[in-house]
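Student: build me a model from this:
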Amino acid sequence: MASSSRCALFFFFLEVAVAIALLLPSGHARVCPPCGSTEVPYPLSTADGCGDPDYKISRIARARETVADPTTRLSLLEAWSSVQVFLFGVDKIKLWSLTWRIVCGLGGALVVAAAGLFAYRRQQRIRQARERLAKEREEILNANNSSGRTAKNFSGRELRRATANFSRDNLLGAGGYGEVYRGVLADGTVVAVKCAKLGNTKSTDQVLNEVRVLSQVNHRSLVRLLGCCVDLEQPLMVYEFIPNGTLADHLHGALSRPPLPWRQRLAIAHQTAEGIAYLHSSAVPPIYHRDIKSSNILLDERLRGKVSDFGLSRLAEQGLSHVSTCAQGTLGYLDPEYYRNYQLTDKSDVYSFGVVLLELLTSQRAIDFGRGADDVNLAGHVQRAADEERLMDVVDQALQGGATRLERDTMKALGLLALGCLEERRQNRPSMKEVAEEIEYIMNIEAGNAGLKDLES
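Tutor: Have a look, this model is predicted:
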């Protein structure tokens, strides 16, 4: 039985090889009626001794239709057995030519089969790896999510279509985390799609962390998360599209002319402070942003401020006054006490926000080597001016020109509040809730309650 199976397998491969070598048309190599205990594939025919233990295969033709007389068929094999080689009775040149064509055909068939099997197994491994990766990322996103809310899961195909396959024409910006693209979903919703850097594990972790944090919060002054995608090699997050760039763009970037009016700056400061205060006081557990800066404050169509980029954010630990972690953030905004002690608290965000307030007052960058060696750091630059009782000298002259005395008083008040946020010891800094209340008080002085309602509506 085993011998019969081996014979059948041999003739199967021989049939394939002959079909390739002789260029037979599709369907031409058919199976003849059973002969003995095996089936001999056409165009092979057996000799009179068919049925003997050693099968006699004597003739081969290129096509049944072209051979009128069976005796004219080319004699291919005189005898074959499990221990014998093929014996041919034809011209040696023709014999070797035909032999090599058969061997090459058989080899080619095996190579094609092996390549197909390899490609299939490789695609299977890639698909399984992607499924495992997506599952692991979903578990990461659901970990420590006390709110029970989860982000909508977009497919990679859906986001490729929305961004025109991540066309450079749709690129909104890029940074250490990766890139942000403008996209349009199938229902017409305009979104921003944030991509982690390909192959950068740290960037990937930051995007996953941002999705996890934003899934737990909901405030008008925080950028709104719409969903995420975890089935591609780099994870993506999808959030509301904010059309007017960042606060940094409007203070000292491409959108800084004309300058933002003072009342608008106060409103942005108040909106941002309320968003951060929500993270510290209303979120459960509290959230420390860890990277508050003007380039992470987005402005919507009405120039209302929204805090974004939660990639470095950390959740507060219950019963602990701080989170022990390596200092991360942006130079010029980084809390010096956090940098020294590796103790992250809500007051670390307060310090960073104090620098943002100084940017709103001065329209200058947090770090600027053009200011001179002693004034590179904006916080130190303004603190030195305040110590010398010339705080108003560093306030943007474009704001002071035409300003009323009351407006200049509110500028000074905001400057003093900013310096309070920058106190060396964190115990001496106000909370973000207190900062938001103080800014609201300054706005009431400057514009009255009616003006405040108009700005916040």
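
Student: for the rest of this, base every contact and every neighbour count on C-alpha atoms.
Tutor: Noted.

Student: tell me the secondary structure for Lys306?
Tutor: strand (DSSP: H, G, I helix; E, B strand; the rest coil).

Student: how near is it to Ala327?
Tutor: As judged by C-alpha to C-alpha, to the nearest Å, Lys306 and Ala327 stand 24 Å apart.

Student: Leu98 now?
Tutor: In terms of C-alpha to C-alpha, Leu98 sits 75 Å off from Ala327.

Student: then Arg265?
Tutor: Separation of Arg265 from Ala327 (C-alpha to C-alpha): 29 Å.

Student: what do you get for Phe12?
Tutor: From Phe12 over to Ala327 (counting by C-alpha to C-alpha), the distance is 69 Å.

Student: before we move on, the earlier item: ok, Lys306 and Ala327, which is more surrounded?
Tutor: Lys306 (26 against 18; other C-alpha atoms under 10 Å).

Student: run through the helices of the stretch 51-200 of the chain in chain order.
Tutor: Ranges of helices within the stretch 51-200 of the chain are 92-142, 156-162, based on DSSP state H, counting those that start in this stretch.

Student: mean neighbour count and distance to Tyr342 added to those helices, as TSV?
Tutor: Below are the helices of the stretch 51-200 of the chain laid out as TSV (neighbours: other C-alpha atoms under 10 Å; distance: least, C-alpha to C-alpha, whole Å):
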stretch	mean neighbour count	distance to Tyr342
helix 92-142	14	25
helix 156-162	17	38
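
Student: distance to Ser352 for these - can I get that in CSV?
Tutor: As requested, those are exported to CSV (distance: least, C-alpha to C-alpha, whole Å):
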stretch, distance to Ser352
helix 92-142, 27
helix 156-162, 34
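
Student: of all those helices, which lies closest to Asp409?
Tutor: Nearest of these to Asp409, taken as C-alpha to C-alpha: helix 92-142 at 47.1 Å.

Student: let's compare: structure for the following, please.
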Amino acid sequence: MGSTTHTNFLHALIMFSFIFFGFTSARDTITSSQFITGSETISSSDSVFKLGFFSPQNSTNRYVGIWYLSESDITVIWIANRNQPLLDSSGTLKISGDGNLVLLDGKDQLVWSSNVSTNMANSSTAQLLRSGNLVLQDNITGQTIWESFKHPCDAAVPTMRISANRITGEKTRFISRKSASDPSTGSFSASLERLDAPEVFFWVNGTRPFWRTGPWNGRIFIGTTMMSTGYLYGWSVGYEGNETVYLTYSFADQSAFGILSLTPIGKLRLLRYYNRKQVLDIELEISDCDVYGVCGPFGSCNTQNSPICSCLSGYEPRNLEEWKRQNWTSGCVRKEPLKCERMRKNGSEVVAGQVQEDDGFLKLATMKVPDFAERLDVEEEQCGPQCLKNCSCLAYAFDTGIGCLYWITDLIDLQQFSSGGVDLFIRLPHSELKNAVNNHKSSRKNTLIIAVTVGAAGAIILAACAYLAICAKHTRKRRVKDSENQSHRLIGVKKQVKLDEHELPLFDFEVVATATNNFHLSNTLGKGGFGPVYKGLLPDGQEIAVKRLSRASGQGAEEFMNEVAVISKLQHRNLVRLLGCCIDGDEKMLVYEFMPNKSLDAFIFDPLQRKLLDWTKRFNIIEGIARGILYLHRDSRLRIIHRDLKASNILLDAEMNPKISDFGLARIYKGEDEVNTRRVVGTYGYMAPEYAMEGLFSEKSDVYSFGVLLLEIVSGRRNTSFRNHEKSLSLIGFAWRLWNEDDIRSLIDSDISDLGSGSENHILRCIHIAFLCVQEVAKERPPMTSVVSMLNSDETFHLPPPKQVAFVHKQYSSSLESSSQENQCNSNNNVTLTEIRGR
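Tutor: Here you go, the predicted model:
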């Protein structure tokens, strides 16, 4: 009787497996003549993984997926058609005529495809490997042309690579399910970010940071206590050349296995197995302090305190009333300025002999490091002194696995742990250091670090900062002389540049004139609204670009002053670096780093040069511009609207990396939705409609300009000089007409040489993003945070349909037309200046 019962149980188990997961088969491949349908499956050679049709719990929808078989449960690790379920029991997974792996419904309509460009009719197979990876291979060459590991859903398994490419911006992105019964894309995602010090970011709706792990130091992520060394056993960060960074994990013991998944509510679930028996099932909890930026800039979170948020020493709440209501997102502001900031404000007094006491550092132990860390290649003992030399450096930390980290942007997403983390050293003025000692004298976790002086160059740096203050205030129009030792002062400026590349010296007129061969015509790089730009060579061999204010310039001292004030406070890889300024009588000059490939318009609008820009290079330029704008809008110490983004203001370095330039028209703003101005400045064709017509500008004004730039880069055509048989159309209008006629592919520049199907789809996605940026209504344009996210997301990330775009037809405002007729010279910098007056 017992034997009969046992037999019946086995029959029932087999029948259940047949109904829910399909027949067991030793076959591990799908070929042009062998497919799966209904309840059929294929298995990995060790029968650990299966591929077939399944329905989630409490759902009749059907999907194609891969699942892992343990002794106690079955866990789906990948789904092909997660956003397009089959609604009945029909469906076939097969190799199509062009060699792709495709899923067809009962009417032979395409539901899902591997979607790669192939010419492998009847010569490709799909194989389920022992790792759980489904690979599509060319049978003739053996090359893998597609794999499921590079297109994950919500789960990571051993040997899978979570990767990000520095050049293309492509990222492996994990996206949660909506629910246990609905595997379609949910609200949470995860990706590898900050590739100089890699860490994993978790996002809400693809654009808003939810929480982050902090940088990887070779053993652990130093910004979280949720994932201890034990949980991270087998994880590592690797590199493919200089382009790709990836995170992966594996086990030396082949009997071990793990599944790390992102749950529908944004948590991490870790399943561990040994010999296919489950040994661990845990969801890593997220505390209130793990939520990104919960305490705002310069605020620190501690779950042991009540309230959990407090300002760093030397800072106070920006909005005290909001803090009383426990809304901390406005963050904190410094109580007293740093030494170099005081010197900039009171430069003449410093030169007159007033003594300014040095800044120093306060040590905060067991901290989660802030976001936006920068790395410096120095030993631990040099990390603090190097930070102190840089007036923009607000904090530093050192981890033996990462090296020297420093921060020049607002300190955001700080947390104090009870254990773990790193020692973070925050920069404070001398007066606040004294207060910090008193406040923390009973605590062993906070240590005063006395400021390291710069030595003999200290007086030189004081003088240079004083000169910068004079330059920025424009209170002196005659040449500044050093009465003691002119030659020594020049040497001192050189020393200052070497000691601290972020300080801004005042160059002598003779130095700049000699560097440019007395502004010889042969050294002219271009000419814009500001005046001519010259190439120069300093005595130490450094190449420079000198922007010389023309006395007949329509901009003049105001724009000169504005550019100094704005860009001297900025530092980002996609912004041109200002090395110094020169004021000598009526002479006003800005000295920049030299960009050997000149400006973007010299390439994309030149019939020969644009052939050198394949799609990979063009997208690198697009992403770099977007990241530069995002820095201006969100990540810099100041929030800045550029107001004159255009191809001639995008410079290219030796590696064709883009750098935004010309901040003469930029505006610092305080987060207002819109600012009204009577003076409209910018360039015809790039200005948003609400700005050109009403004088209203905001972040969305730059977003509009970026959208125009994106269309120009994709098409190779100028927006301002676009010509076609319908002469009233602008480039935007022409592109919009093609979009509505389903002929948008004809917009793509025929000189893009690497136009495979993958590149074409990527370009079409960028055009879609451009249309979202040039929406007629400003509030319907995405912020740059969303733009960067959309550019870096894969095709499964849904883009909203664009609504009516702005300026479909050319602008016929006489004031705009007369002020903005661009000629065909590269790097033209014509500027529109329009007064908005009431009728």
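
Student: overlay them and tell me the TM-score.
Tutor: Scored against TM-score structural alignment, normalised by the length of structure 1, the superposed chains reach a TM-score of 0.63; 305 aligned residues with a C-alpha RMSD of 2.5 Å.

Student: Lys412 of structure 1: which of the helices of the stretch 51-200 of structure 1 is closest?
Tutor: Among the helices of the stretch 51-200 of structure 1, the nearest to Lys412 of structure 1 by C-alpha to C-alpha is helix 92-142 (44.1 Å).

Student: which strands and helices sit next to the closest one?
Tutor: The contact analysis (3 or more C-alpha pairs under 8 Å, 6 or more residues apart in numbering; DSSP states H and E) places helix 92-142 of structure 1 against helix 2-21, helix 201-214.

Student: how far does the longest one sit from the chain's center?
Tutor: Taking the mean C-alpha point of helix 2-21 of structure 1 and that of its whole chain, the gap between them comes to 51 Å (C-alpha atoms, centre = their mean, to the nearest Å).

Student: what range in structure 2 matches the helix or strand just after it?
Tutor: Downstream of helix 2-21 of structure 1, the first helix or strand assigned by DSSP states H and E is strand 44-46. Under TM-score structural alignment, the alignment places strand 44-46 of structure 1 onto no residue of structure 2.

Student: which strands and helices lie in contact with strand 44-46 of structure 1?
Tutor: By 3+ C-alpha pairs under 8 Å, 6+ apart, strand 44-46 of structure 1 packs against strand 57-60.

Student: now do the strand it packs on: which range of structure 2 does it align onto?
Tutor: Under TM-score structural alignment, strand 57-60 of structure 1 has no counterpart anywhere in structure 2.

Student: list the buried residues of that strand.
Tutor: Ile57, Ser58, Arg59, Ile60 (16 or more other C-alpha atoms under 10 Å).

Student: may I see the residues you listed arranged in JSON lines, with distance to Thr272 of structure 1 as well?
Tutor: Converted to JSON lines, the buried residues of strand 57-60 of structure 1 look like this (distance: C-alpha to C-alpha, whole Å):
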{"residue": "Ile57", "distance to Thr272 of structure 1": "90"}
{"residue": "Ser58", "distance to Thr272 of structure 1": "92"}
{"residue": "Arg59", "distance to Thr272 of structure 1": "91"}
{"residue": "Ile60", "distance to Thr272 of structure 1": "88"}
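
Student: between these, which is closest to Val435 of structure 1?
Tutor: Nearest to Val435 of structure 1 among the buried residues of strand 57-60 of structure 1, counting by C-alpha to C-alpha, is Ile60 at 96.4 Å.

Student: whereabouts in structure 1 does stretch 368-379 of structure 2 align?
Tutor: Going by TM-score structural alignment: stretch 368-379 of structure 2 matches no residues.

Student: what is the longest strand seen in structure 2 packed up against?
Tutor: Secondary structure of structure 2 read by DSSP state E shows that its longest strand is strand 182-193. With contacts taken as 3+ C-alpha pairs under 8 Å, 6+ apart, strand 182-193 of structure 2 sits against strand 162-165, strand 174-179, strand 199-204, strand 256-262.

Student: mind listing what's buried along the very next helix or strand once past the third one?
Tutor: Using DSSP H and E, the next helix or strand after strand 199-204 of structure 2 towards the C-terminus is strand 208-212. Of the residues in strand 208-212 of structure 2, those scored as buried under the neighbour-count criterion (16+ other C-alpha under 10 Å) are Pro209, Phe210, Trp211, Arg212.

Student: the second one and Trp203 touch, don't they?
Tutor: By that I understand Phe210 of structure 2. Yes - Phe210 of structure 2 lies in contact with Trp203 (C-alpha atoms under 8 Å); the separation is 4.9 Å.
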